[in-house]
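Visitor: missing the sequence, but the structure's below:
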């Protein structure tokens, strides 16, 4: 009797799985191909950023939060705001449990999770499997370029996707769920400096809520909480207001582009041609179907496009809105 009871759910599950693959086969294929490509190149993607994350994480786990730099030659002894301490500690924890393989596989899981989140959201928002698949092909190529290396930034990818999707949902179907972005931002503020982008998007949405037509007291309070919460989340770290100095010295340090290619603006090359195609397609879609996009969707897309052409390292943040756009057949 027990074997029969088990066999029935399995028999029901198989047609459901077949139907899912038949309906979403293109999308599943693209995401799976991306996961396979990341896994194949994973041994080459554990470089200096990964090792610094592991060493920094060991410092945090064994000795607590650092007060001064003891890891690098040029800045030894100087005050150190280790803003990425949670991502570093998590990296070292994974390494301690499963070695370098588990740490590297966590990068694979994080980038695939971020892509899967926006792809599922795009389908739920009405985009056809074919539209999502074709867009995702360009997106995964750019992800492979900009998000290939295992680093603390990998932990920020799913956080960015979740924050963006919560905001996009709230634009069309307002609910209290949008306030989940605030604890996500607070966590992100201890993971990676890209939280500034997330806070900007939340503040933008909050400002638009306050400025919308009715300007009711409820809208003003709701939008004000998002704006104020996004600002406060940036300093929700052990260093509190001192973290602002870290953001300033990192985000506005013009010398980085002289040393690191990923901080330089992208140029029109064969390698980066998909970026220009994606940007052109997004602007064309925005111009042709402007009424189908809300003010937040338009401004967020323009912001992320602008950032992508300021520095190559920002290309990765353009991938989520591109994948979750409201494309139709």
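Guide: Arrived safely, thanks for sending. Just so it is clear, the structure is predicted and the values come from calculations on it, not from any experiment.
Visitor: okay, CA-based contacts and neighbour counts for the rest of this
Guide: Fine.
Visitor: Contact partners for the spatially closest residue to residue 243 that is not a sequence neighbour?
Guide: Residue nearest to residue 243 in three dimensions, not counting chain neighbours: residue 235, with 5.9 Å by C-alpha to C-alpha, 6 or more residues apart in numbering. If a contact means C-alpha atoms under 8 Å, 6 or more residues apart in numbering, then residue 235 has 189, 241, 242, 243, 244 as its contacts.
Visitor: Which of the residues you listed fall within helices?
Guide: Restricting these to those inside helices, with DSSP state H as the criterion, leaves 243, 244.
Visitor: Most neighbours among the contacts of residue 235, which one?
Guide: Taking other C-alpha atoms under 10 Å to define a neighbour, the member of the contacts of residue 235 with the most is residue 189, carrying 26 neighbours.
Visitor: isn't that residue right up against residue 199?
Guide: No. Here residue 189 does not reach residue 199: they are 9.5 Å apart, not a contact under C-alpha atoms under 8 Å.
Visitor: Common neighbours of those two, please.
Guide: Here residue 189 and residue 199 share the contacting residues 233, 234, scored by C-alpha under 8 Å, 6+ apart.
Visitor: Next one for the comparison:
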């Protein structure tokens, strides 16, 4: 019986090797892998341990503190426009983790957590590709573009946890001889329960499992036999376990409800199709080119299962850029399996040991210096503008600002200051959100909107169309202005 799907195409042993030669080769190979793994771990650690500046994270951190004090919220607590609206805090488990770390060791601990997530993600991706290639392929060809695309989303948001969970799922499915792969009836329910309470991307995990089982069936492995049967049973148990959460069916159905808000999501950058003129779009395009080239040039044809799994995820990445974070990881072991075999690099063990030591000695002091910096980077937020609002005694008035800046307002000034709207696009009514985006871009209905919600203070981007319109209006006066933000107050 094959011990992994990788072994079906890449046997890892060569008949005829003598014992001493095989031992020496194994030692050199182990050191080479350790050196390569360390490099990937360091890159993942560096990518994850950036200073905290994501606006969604600021809201998640505040929510986590609320949960620790009051329990999981079931209705809106941050806005003055739709207070009491039903709200499913989909990432409540990660929010509690954020708040717990911040309360116990400070926000720098969250940076360390993200660094660990990055290191774990990079290591798992490297080892996954290496195992899929049977340890004999030049996996860097597919690792670099795949991990670069995914790492663009390795920021301090619950999506980061979702990416790591997806990698763990791919390991369970792709490497059957792994401890978790041998016990899917335990591993899958535990993983999916953690995932469903951490981020809505858990739905992509179930989609991956379904596509895998259908693909294996198309290859002649029926889902009611052997390992596929255990995976199918484990998927059913995992789905049942997902209902064990503070919101019941509401949390499980969250991704479905979110997709019904397509009219509102079309304005959100990460829910748009890739713009191939941007760095993220070009990176995803490069991954698609590499993936297709590997499949086209491989001596062996990809299995039906590989095509059935990879193609829908590539299309999901083309539909919404945020899906690219996992689309590249789905194709990583598939492409690695089809890479041509390469001879092991001729490296001396002493050189590998020296390289490993040098990397460690270099990274440790750099990490210490990086952690000595302030944990938050708030340079892109209207810090000075909000201080002006506070200094003029205007906190608590009806404030209108951008969704991203609302995250900072919630983090710094809530509950003294509530917001018009923030980036919880899954909660605000669709018609309300669409109207907001039109006003944001200077639509003439801003007057009716401001009157309806009795907006009194506006903190907006300097030079933006709405700022210029309000500056020219006799009903508004400029209270403060800098390069980033302008504060306008109703006369």
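Guide: Okay, I see it. Small disclaimer: the values here were computed from a predicted structure and weren't measured.
Visitor: As a markdown table, the contacts of residue 235 of structure 1 with distance to residue 182 of structure 1 would be great.
Guide: Putting the contacts of residue 235 of structure 1 into a markdown table (distance: C-alpha to C-alpha, whole Å) gives the following:
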| residue | distance to residue 182 of structure 1 |
| --- | --- |
| 189 | 10 |
| 241 | 17 |
| 242 | 20 |
| 243 | 17 |
| 244 | 18 |
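Visitor: now, which of the contacts of residue 235 of structure 1 sits nearest residue 292 of structure 1?
Guide: For residue 292 of structure 1, the nearest member of the contacts of residue 235 of structure 1 is residue 189. The distance, counting by C-alpha to C-alpha, is 32.8 Å.
Visitor: which residue lines up with the closest one in structure 2?
Guide: When structure 2 is aligned by TM-score structural alignment, residue 189 of structure 1 is paired with residue 196.
Visitor: What span of structure 1 is the helix or strand containing residue 434 of structure 2 aligned with?
Guide: Under the assignment given by DSSP states H and E, the secondary-structure element containing residue 434 of structure 2 is helix 430-440. Under the alignment (TM-score structural alignment), helix 430-440 of structure 2 falls on nothing in structure 1.
Visitor: in that helix, what's buried?
Guide: Using 16 or more other C-alpha atoms under 10 Å as the burial criterion, the residues of helix 430-440 of structure 2 that qualify are 430, 433, 434, 436, 437, 439, 440.
Visitor: name the helices or strands packed onto it?
Guide: For helix 430-440 of structure 2, the elements it packs on are helix 262-265, judged by 3 or more C-alpha pairs under 8 Å, 6 or more residues apart in numbering; DSSP states H and E.
Visitor: with structure 1 superposed, average distance for the helix it packs on?
Guide: Superposing on structure 1 places helix 262-265 of structure 2 at an average distance of 3.2 Å from its equivalents, by mean C-alpha distance after the TM-score superposition for structure 1.
Visitor: Which positions within the next helix or strand along the chain from that helix qualify as buried?
Guide: Stepping forward along the backbone from helix 262-265 of structure 2, the first helix or strand reached (DSSP H and E) is helix 279-297. Of the residues in helix 279-297 of structure 2, those buried by neighbour count under the rule 16+ other C-alpha under 10 Å are 280, 281, 283, 284, 285, 286, 287, 288, 290, 291, 294, 295.
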